[in-house]
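Novice: What follows is a predicted protein model with its sequence.
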Amino acid sequence: MDVNEILLRVVRGHWRLLLAGILVPLIVVGAVSAMTPRTYVSTARLQASTALPGTDTEADAILNRVTGIATSPAVVKQAVTQASVPRDPQSVIDEVSVTRLGSSAVFDLTVADTDPAVATSLTQALVEAVVQFNNNGGDPTSAQLLQNLADHEKQLLDQRSSVSAQFADARDPAAAAALSARLSDLDQQLNAVGGTLERLQASTSSGFAVVLSPATPATPAPSHLATDLGLGLVIGLVAGLLVASISETIRPRVVHARAFGRELGVPLLGRIRLRSQGDEFVGTSDPEIGLSVGRAAQRAGVRRLAVAGPLESARIRAVAAALQTQTPTIGTALGGLSAAAHLNGSSDHGLPEASIGEAEAQRGAVTETAILAASREVSGVTPQRVEVVAAVDVAGIDPAGPFGLVVVVPPGVLYADLRPTVDLGEACGWPIVGVLDVSAARRDEAPTDREEEHRP
C-alpha cells in the first residue's frame, strides 16, 4: 500500500468526518463573533521617564513597570472612580494594554470598551493615574509631602511678588531697606523649598512621567475574525485527520476494488453500476466486462460463478444478472481460440497475436450462434455458457460442476465486512476468480446505448 492509497482511505473513507471537522469550528467561531458585542478602543500616549533607556533590557523594565501600574487594581479603581463610569475594575483590567514605541520610554496606553465614550474617559483617567503613581513612587506620604512643598513654594512666590511690588513703590529709605531684607529672606526660602522638592522628586522617581497625548476618540477595535477562522479551520482539520486516522487504524477500509484484488492475487474484472428501479435494482456496465469475466472463469477451469459480497441479496442478484447477460459462451481454451480464428479467416492450426487481438476486438459483432457453430465445426468441442448466480441462490442449483467466486467490493467497505466472503470461498473450495467494483449509479447518469443492449 502506497501513500496515495493511505490518503484515499483516510480522506475518501472519512470525508464526512473531515467536513464536519472543518465546518463545525468555522460555524462556532462565526457564531461567537456574531454574538460578541463590538468593542471600541481609545489610546493615550505617555512618557514614563525623561532618562533614555540605554538597552532593550532597560526599556523592557520600564515597560513592565508601566504595565504593572496600569493593570493594578488600586490604580484602575481610582481611574474608574475619577471617570465616573459603571464598570468593574477587574473587567477593565482585562481590556488594558500597553505598547512601547521602539526602545524609548514612550508608551501607548489603550483601553477597550463596548461604549466609545466610556473607553475614552477610562483611558484619560487611567493615563493620568499612571503618571501620578509613577511620579510619586506609589507612596501616599511622599505624594502628600510633594503636594505640601509645592503649595508652600506657591505661597512664597505670591509673597515675594507682593513684597517686590511694595519695594518698587517705597520712598522711605528705611522702609525700602526692610523690604529688601524681606525679599532676600523669601528668596532663600524659595531656594530651600525648590531644592527639597527636586531631591524628593528624584528619590521617588527615575524621571518625570508626563502625558504626551490625551486619550483619542474611541474607534472600532480591529477584527480578528479572519485569524480566528483560519485557526479554527486548521484545528478542526487536524482534529478530523487525527480521528480519521485512529478510526482507520482500528477499522481499516478497502481503498478500492483493485487494491483488494491485489491483496487476494486476483484481477479486477470491471465495474458494475447499480440503479434502483422501484423495489428492484438493475446493473449496468461496459460490455468488455463479459470478456474479462468469461476468460477469468476459463482460466480458473469453472463454468459456474457465484457472486458474493457485503451487499443485500437484491443487489447481489442484480450484479449476477448483469454478468449473466454480458458473459459470453466459453469452451476449452482451444475451442474458444479456434472459433475466433475460424470466424476471422485464419488457420486452424492457431492464430498469431495480431489475429487474436482482432478477433477479440470483433467480439461485439459476432453472434452467439456463430460462435457455437464455429466452435463445433473447428474444434469439435461444444462450448457452454458461463452460469452466473448469486451465492445466496447456490443452494437451489444442481451442485454438479465446480463454482468460481466473484467478490463484489462496494466503495468504502470495511475489510472486516469482506472477510466473510473470502472465508465462504475457502469453506466451499471455490477459487476466487476476481473482484468487481460495485457502486451506485448517479441519479443524473443516463444509461448508454451499449448498456441498454446488455440490460437483463
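Specialist: Good, I have the coordinates. Numbers count the residues shown, from 1 in each chain.
Novice: C-alpha only now, for contacts and for neighbours.
Specialist: Will do.
Novice: which residues touch S285?
Specialist: 271-273, 322, 451 (Cα atoms under 8 Å, 6 or more residues apart in numbering).
Novice: Sorry, wrong one. I was asking about R12.
Specialist: R12 makes contacts with G412, as judged by Cα under 8 Å, 6+ apart.
Novice: what about it, which helix or strand?
Specialist: helix 3-13 (DSSP states H and E).
Novice: What residues of that helix count as buried?
Specialist: 6, 8-13 (16 or more other Cα atoms under 10 Å).
Novice: how about these in TSV, adding distance to A259?
Specialist: Output for the buried residues of helix 3-13, formatted as TSV (distance: Cα to Cα, whole Å):
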residue	distance to A259
I6	11
L8	11
R9	11
V10	15
V11	16
R12	14
G13	14
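Novice: adding another structure so you can compare the two:
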Amino acid sequence: MELNEALRRTVGGHWRLLVLFLVLPMLVVATLELGDARTYVSKARVQASATLPTTDVQANAMLSRVRAVATSGSVLKEALKRSGVDDRSQAQVAAETHVARLGGSAVFHVKVTDPDPRTAEKLAGAVSEELVAFFNGSGNLLITQLTDRQQQLRQQRLRVAAEIPNAADPAESGRLTAQLGALDQQILDIQASLRAAEAAGLGDRTASLLSSASDAEQVQRVSPVRVILAGAAGLVAGLLLVMLLEILRPHVGGQSAFARELGGPVLGRLGRTDRRADPGAPPPVDAETVTTLRRAVARRGLQTLVVTGPAPDARLAALARELEARLAAAQGTSSRGTRPGARQAPAPGPAESDGGPVHAATGSGGLATAVRERTEPVNGRITRVAPASRTTSPRVRALHETDDVPDGARTGLVAVEPDLPPYAELRRVHNLLAATGWPLVGVLGDPDRHQRARSR
C-alpha cells in the first residue's frame, strides 16, 4: 500500500471523526475555563543568591530548592500569620503558589493566585518575605550543621589516630585503623555536601527582595496553551480510533486502487447528484467517459454490460438506462460518420429484402452489423454500393436486472464504486467475476456515497 492511499483511508475517509476529536476537547476545555470563577494573581521578585549559577544543572537545582522552600509548611505557616489571612489553609496556598526562574539567573518570580485580589497581594508579599528570611537566616542552618559535624569528625579522628601506636595487639591496631578510614570517608562526604550547598547559594546570606508584591491582575480565563494541548490530545485519540476502525472494517484507497486490485482500468468518473433530488435519477455522465466505455466495449466485442456497486438498485438501474442511451447515441453518431461506399465483408448466405440483399457482417470490435446493399449509377453503369454500417449498441443492465440476459451473450462487468469503497465490496466484485466468468470492463468512480438498503 502506498503512503497516499494510507492517508486517504485514515484521514480522507474519517476526516469528520478527526475534526470532531480535534474540536470537541478544545471546546470542552474552553467552556470549563470560562465557567470558572475569576481569579487574580500577584507577583513578587526574589533574588535567592548573589552568586550566579554557572551551569544549567546548578540553575535547575536552585529553582527546585526555591520552589520547595516557597511551598514548605514552615514558610507558608509564617506567611499566613504575617499576612493576617486566616481563611486559607496551607494546602490551598501551596497549590496556588508558583515559582519561575528568570532566565538562567538566581532571580525568581513568586506568584500567588487567589479569587480575592487583596488576599493574593497579601499572600504574595508574605511568602516572598518569608522566602528571603529563610535564605538569610534559617536557610543557613544546614551549613551550620554540616560545619559542626565536620569539626566533630576531625576531633574524633585525632583521638583514634593517637590510640593506634598504643594498641595492645595487632587485632586492636587493625580495628582502630579501620575506624580511622571510616572517619576519613565521612569527612570527605561532609566536605562534598558543603561544596554542593555553597554552589546552591546557601551560606552566603545574599538573598534579597527585589520587588514587593504587585497589584493583583485578573488571570486570563482561557489559556491558549491548554486549549491547544487539549486539541492535540483529542487528535491523537482520534487517529488511534481511526486506525482501530480501519483494522476492523478496512477500506480501499480509491477507485484506482480498487481497479488495480481487480486488474482493470478506471473508465471515468460520474458527476455528483443533488442528494435532495429523486434517488432514482441517473448521475451525470460526461462525454469522455462514454467514449472510453464505448471503445472498451468495442475492443472486447461485448453485447451486454452489467453495472454493479454499493449504490441502491434504483440508482444502478437509472445509470444503466442512461449509459445505454448514451452509448446508442454515440454509436449512431459514429455510424453516420462512416465513409459512404465502404464495403463490409459479407457473410455467406445473404438474405433478400425489398431494397436489395442484406448481409450479416462484422464491424469493429466484433459487433454484429447490418449491411443493406443498394444500386446506384456509377459512370453510366448500375453498381451495387454498400451504405454505412450500423453497429448494434450494447445493452446495459443493472445486476439485479440480468434475468433477461441470455447465458451465451458476451457480457462484461462495470463496477461503480465510491471514493473509498469498503474492502468487503472488493471481495464481492472479485467473487462475482469469478462466479460468472464475465470480464471486467473497468471501474467507474461515483462521488456520492450510498449504502444499500439490503445486505449483500
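Specialist: Okay, I see it. The structure presented is a predicted model; accordingly, all values stated were derived computationally and were not measured.
Novice: Tell me the secondary structure at A171 of structure 2.
Specialist: helix (DSSP: H, G, I helix; E, B strand; the rest coil).
Novice: related to what we said a few turns ago, which one of the contacts of S285 of structure 1 is nearest G261 of structure 1?
Specialist: R271 (12.9 Å; Cα to Cα).
Novice: any idea what that closest one aligns with in structure 2?
Specialist: Counting by TM-score structural alignment, R271 of structure 1 corresponds to R269 in structure 2.
Novice: Confirm that V388 of structure 1 sits in a strand.
Specialist: Yes - assessed with three-state DSSP, V388 of structure 1 lies in a strand.
Novice: who's in contact with L123 of structure 2?
Specialist: Going by Cα under 8 Å, 6+ apart, L123 of structure 2 touches 79-80, 83, 85, 112.
Novice: I meant to write S205 of structure 1 there.
Specialist: 134-137.
Novice: From those, which land in helices?
Specialist: Using DSSP state H, 134-136 are the members of the contacts of S205 of structure 1 that sit in helices.
Novice: For R100 of structure 1, give its distance to F107 of structure 1.
Specialist: 5 Å (Cα to Cα, to the nearest Å).
Novice: May I see the PyMOL selection of the buried members of the contacts of S205 of structure 1?
Specialist: With 16+ other Cα under 10 Å as the criterion, this PyMOL line picks the buried residues out of these:
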select buried, resi 134+135+136+137
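Novice: can you list the contacts of S205 of structure 1 in TSV and add distance to Q189 of structure 1?
Specialist: Formatted as TSV, the contacts of S205 of structure 1 follow (distance: Cα to Cα, whole Å):
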residue	distance to Q189 of structure 1
N134	28
N135	24
N136	23
G137	26
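Novice: From the contacts of L123 of structure 2, list the buried ones, please.
Specialist: Taking 16+ other Cα under 10 Å as the criterion, what is buried in the contacts of L123 of structure 2 is 79-80, 83, 112.
Novice: ok, then the element right after the helix or strand that contains Q147 of structure 1?
Specialist: Here Q147 of structure 1 sits within helix 140-169, counting by DSSP H and E. Downstream of helix 140-169 of structure 1, the next assigned helix or strand under DSSP H and E is helix 173-204.
Novice: Find the pair from the contacts of S285 of structure 1 with maximum spatial separation.
Specialist: Spatial extent of the contacts of S285 of structure 1 (Cα to Cα) is set by the pair R271 and E451 at 12.4 Å.
Novice: neighbour count winner among the two?
Specialist: R271 (20 against 17; other Cα atoms under 10 Å).
Novice: Quickly find the element holding that one.
Specialist: Here R271 of structure 1 is assigned to strand 268-277, by DSSP H and E.
Novice: got it, and V111 of structure 1?
Specialist: Using DSSP H and E, V111 of structure 1 falls in strand 106-113.
Novice: what helices or strands is that strand leaning on?
Specialist: Secondary structure elements in contact with strand 106-113 of structure 1, counted by 3 or more Cα pairs under 8 Å, 6 or more residues apart in numbering; DSSP states H and E, are strand 40-47, strand 96-100, helix 116-136.
Novice: Give me the mean deviation of the shortest one from structure 2.
Specialist: Okay, so that is strand 96-100 of structure 1. Following the fit onto structure 2, the mean deviation recorded for strand 96-100 of structure 1 is 2.9 Å by mean Cα distance after the TM-score superposition for structure 1.
Novice: That strand versus helix 116-136: what angle between them?
Specialist: 60 degrees (axes from the mean of the first three to the mean of the last three Cα atoms, to 10 degrees).
Novice: related to what we said a few turns ago, was I right about the match of R271 of structure 1 contacting D446?
Specialist: Yes - between R269 of structure 2 and D446 there is a contact under Cα atoms under 8 Å: 6.2 Å.
Novice: shared neighbours of those two, which are they?
Specialist: By Cα under 8 Å, 6+ apart, no residue touches both R269 of structure 2 and D446.
Novice: Strands of the stretch 251-400 of structure 2, residue ranges please.
Specialist: Using DSSP state E, counting those that start in this stretch, the strands of the stretch 251-400 of structure 2 run over 266-269, 304-308, 358-362, 368-372, 374-378, 381-385, 390-391, 395-398.
Novice: quick revisit: can you name the next helix or strand after the helix holding R12 of structure 1?
Specialist: Following helix 3-13 of structure 1 in sequence, per DSSP H and E, is helix 15-35.
Novice: what stretch of structure 2 does that following helix fall on?
Specialist: Counting by TM-score structural alignment, helix 15-35 of structure 1 falls onto residues 15-35 of structure 2.
Novice: Only the buried residues of the helix holding Q147 of structure 1, if you could.
Specialist: Buried residues in helix 140-169 of structure 1, counted by 16+ other Cα under 10 Å: 142-143, 146, 149, 152-153, 156-157, 160, 163-164, 167.
Novice: Show me which of these is closest to Q189 of structure 1.
Specialist: Nearest member of these to Q189 of structure 1, counting by Cα to Cα, is L156, at 7.6 Å.
Novice: what residue of structure 2 matches up with that closest one?
Specialist: So, by TM-score structural alignment, L156 of structure 1 is left unmatched.
Novice: so who does L156 of structure 1 touch?
Specialist: 186, 189-190.
Novice: before we move on, what about L237 of structure 1?
Specialist: With Cα under 8 Å, 6+ apart, L237 of structure 1 has these contacts: 18, 21-22.
Novice: could you redo the last one with a cut-off of 10 Å?
Specialist: 17-23, 25, 231, 243 (Cα atoms under 10 Å, 6 or more residues apart in numbering).
Novice: Can you redo these as a markdown table, where the extra columns are distance to E58 of structure 1 and neighbour count?
Specialist: As requested, those are arranged in a markdown table below (distance: Cα to Cα, whole Å; neighbours: other Cα atoms under 10 Å):
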| residue | distance to E58 of structure 1 | neighbour count |
| --- | --- | --- |
| L17 | 52 | 18 |
| L18 | 50 | 22 |
| L19 | 51 | 14 |
| A20 | 50 | 15 |
| G21 | 47 | 22 |
| I22 | 46 | 20 |
| L23 | 47 | 16 |
| P25 | 42 | 21 |
| L231 | 35 | 15 |
| V243 | 49 | 17 |
